[in-house]
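# sequence first, then the predicted structure, then my questions.
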Amino acid sequence: MRRFGQGLLLMLAGGAVLRISLLSELYLRYVKEGLRLPLVVSGAVLLLLGVCETVRAASHGDGPGADHGHDHSHLPRSAWLLLLPVLLLLLHAPPPLGAFTAARESAKAPASAPRTPDRQVKFAPLPAGDPVPMPLSEFTLRAQHDRRQSLRGRTVRMTGFVTPDRSGAGGWRLTRLVISCCAADSQSVTVRMRGAAAPPADTWVTVTGRWSAAGTLGTPSAANELRVESLAEVERPASPYTDTVARPPG
């Protein structure tokens, strides 16, 4: 019975990993895109080991109904706790992290932009035409470090999920969670939204608007805020942990 139980757990675990990585893109809720191949390989190895262990148990008469008249060691009860996460992945994969997580951690500083020899932050010119699709991290960098003030007078479009702002500063926050490896190391990138009522928390939206003129644009005093001109609810992206440019709704 012990070997049969081990084989069953291994097969279920392998099947669960393959279900989210090979048969769907659910793995993007937990790890970054580049880890798909290692997950597929790991799932296949676990499944193969489970099959081998089950066949081995059957060949030795150690099936679930076997009785040799003496005591068999069983799997530790704690080992069966692995069934819960495995069954969740097989039957109903948990959703990605959202507003609950983002509201309880400090916002992530945007990645550094290229710099000129005199150490000034360098930005590529914005494309012609409004609105300009823009990641949240780029908006923050341009608002606080672009001395050419490329955001002034421009309309930008960004996509993220709604996070309530409990700081007392008013408005609400548009958020993306970014990861280095997996959801456990996620950090939030946020921009405060003003001029529009907050949709329910965790709602994914695309917002269009202009930089909220507070502080001095192009300096650290610049407000990391957008004055919303339009807002549309959108579907959660397949890869929720990537701060990518917004796509037009619909």
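Done, it's in.
# drop to CA atoms for contacts and neighbour counts, all remaining ones
OK.
# Three-state assignment for G209, please.
strand (DSSP: H, G, I helix; E, B strand; the rest coil).
# please compare the first structure with the one that follows:
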Amino acid sequence: MATRLLGVGITAAIAVVTIVLAATGSLALYINPDGSWFAIGMAVVALTGCVASFAIPLGREAEHDHDHGHVAQAPARRAAGAVAGAVGGTIALVVVAAALLLPPASLSAQTAMDRDLGVTPLFGGDDVIALATTGDTATFGVGDWASVFATAPDSRLYEGTTVTLTGFVTPSKSGGGSQLTRLVVTHCVIDAQPASVPLVELASSEETGQWVSVTGTVEANSAGDLVVRATEVTPIDEPADPYEY
């Protein structure tokens, strides 16, 4: 009974947390909103399975514990299974406790800096470049511009473009200066990658991790690299949805 209640309890707790996060609009802090329907559907299936499991008589699963000619090894296998179950159960309980006790929170600026390898991931690829050359960049976020800056075949195609971007301030890995950063999520926060665009003339009062709205112009610096010359920087609170997708 204890084993069954542990399994059912952990499954039900995770399912309920998933549904509550979705109902309160906080599920996007952990997964891409495009995948919310799948997470919610699986949570409902899990809860249904938890209820249905009580229709199975206790001990029924033991009827399938056959030795298949390895009688001498059965006790060892059962002992190993018990240890593995205890370890797995402990890990699962820690995960459930964290989900229940800790408030929903986004990944920090420090996490973004830790994941920054100094190489810009290409979030948009060819589609971003093709769209940028048409001048239709109104919907571009930090991730889109980071891809454009990293792959621009000719900086003159983008110079003079006015941008308004939202992100948090991080120090540049290439030396002095600051950059505007967002975490880009493909499926969930586990695969979140930092995207950054270099800023010129950012007010020195903006500390690392401060969320800001930046209005500026794309230009090429003396090295021919694209940067955003900030004309207006406004500190803001972290947005309800802090990621790009």
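Good, I have the coordinates. A quick note: this is a predicted structure, and the numbers were derived from the prediction, not measured.
# how close are the two chains, by TM-score?
Here the superposed chains carry a TM-score of 0.71, computed using TM-score structural alignment, normalised by the length of structure 2; 215 aligned residues with a Cα RMSD of 3.4 Å.
# for structure 1, which segments count as helices?
2-21, 36-59, 83-91, 99-102, 136-145 (DSSP state H).
# which one of those lies nearest to E235 of structure 1?
helix 99-102 (15.5 Å; Cα to Cα).
# once the structures are aligned, where does that closest one end up in structure 2?
Helix 99-102 of structure 1 corresponds to residues 109-112 in structure 2, going by TM-score structural alignment.
# what about that stretch, how far off from structure 1?
Here stretch 109-112 of structure 2, set against structure 1 after superposition, deviates by a mean of 2.2 Å using mean Cα distance after the TM-score superposition for structure 1.
# and what of stretch 88-99 of structure 2?
Following the fit onto structure 1, the mean deviation recorded for stretch 88-99 of structure 2 is 2.2 Å by mean Cα distance after the TM-score superposition for structure 1.
# how about residues contacting that stretch?
With contacts defined as Cα atoms under 8 Å, 6 or more residues apart in numbering, stretch 88-99 of structure 2 is touched by 6, 10, 13-14, 17.
# same check, this time on stretch 20-28 of structure 1
Contacts to stretch 20-28 of structure 1, defined as Cα under 8 Å, 6+ apart, come from residues 36, 39-40, 89, 93, 238-241.
# going through these, which ones are buried?
36, 39-40, 89, 93, 239-241 (16 or more other Cα atoms under 10 Å).
# list just the nearest of the residues you listed to M1 of structure 1.
Nearest to M1 of structure 1 among those is L89, at 24.9 Å by Cα to Cα.
# residues touching the most centrally placed residue in structure 2, list them.
Geometric centre of structure 2, nearest residue: V189, 1.8 Å, by Cα atoms, centre = their mean. V189 of structure 2 makes contact with 29-31, 107, according to Cα under 8 Å, 6+ apart.
# counterpart of it in structure 1?
That one, V189 of structure 2, aligns with A183 by TM-score structural alignment.
# I40 of structure 2 contacts V20, doesn't it?
No. Counting by Cα atoms under 8 Å, I40 of structure 2 stays clear of V20, with 9.7 Å between them.
# now the helices of structure 1 as JSON lines including distance to M158 of structure 1?
Below are the helices of structure 1 laid out as JSON lines (distance: least, Cα to Cα, whole Å):
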{"stretch": "helix 2-21", "distance to M158 of structure 1": "28"}
{"stretch": "helix 36-59", "distance to M158 of structure 1": "27"}
{"stretch": "helix 83-91", "distance to M158 of structure 1": "31"}
{"stretch": "helix 99-102", "distance to M158 of structure 1": "17"}
{"stretch": "helix 136-145", "distance to M158 of structure 1": "7"}
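# nearest to W204 of structure 1 among these would be which one?
Using Cα to Cα, the helices of structure 1 put helix 99-102 closest to W204 of structure 1, at 10.5 Å.
# what's the closest one packed up against?
strand 156-164, strand 172-178 (3 or more Cα pairs under 8 Å, 6 or more residues apart in numbering; DSSP states H and E).
# now with 6 Å?
Helices and strands touching helix 99-102 of structure 1, as assessed by 3 or more Cα pairs under 6 Å, 6 or more residues apart in numbering; DSSP states H and E, are absent.
# still on that earlier bit, and of the contacts of V189 of structure 2, the nearest to R182 of structure 2?
Checking these one by one against R182 of structure 2 (Cα to Cα), the nearest turns out to be L107, at 10.3 Å.
# that older thread, now which of the contacts of V189 of structure 2 would you call buried?
29-31.
# need the residues you listed in TSV (columns: distance to G135 of structure 2).
Below are these laid out as TSV (distance: Cα to Cα, whole Å):
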residue	distance to G135 of structure 2
L29	32
Y30	33
I31	31
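# so which of the residues you listed are in strands?
Among the buried ones among the contacts of V189 of structure 2, no member is found in strands (DSSP state E).
# and L226 of structure 1, how close does it get to M134 of structure 1?
Between L226 of structure 1 and M134 of structure 1 the distance is 12 Å, computed by Cα to Cα, to the nearest Å.
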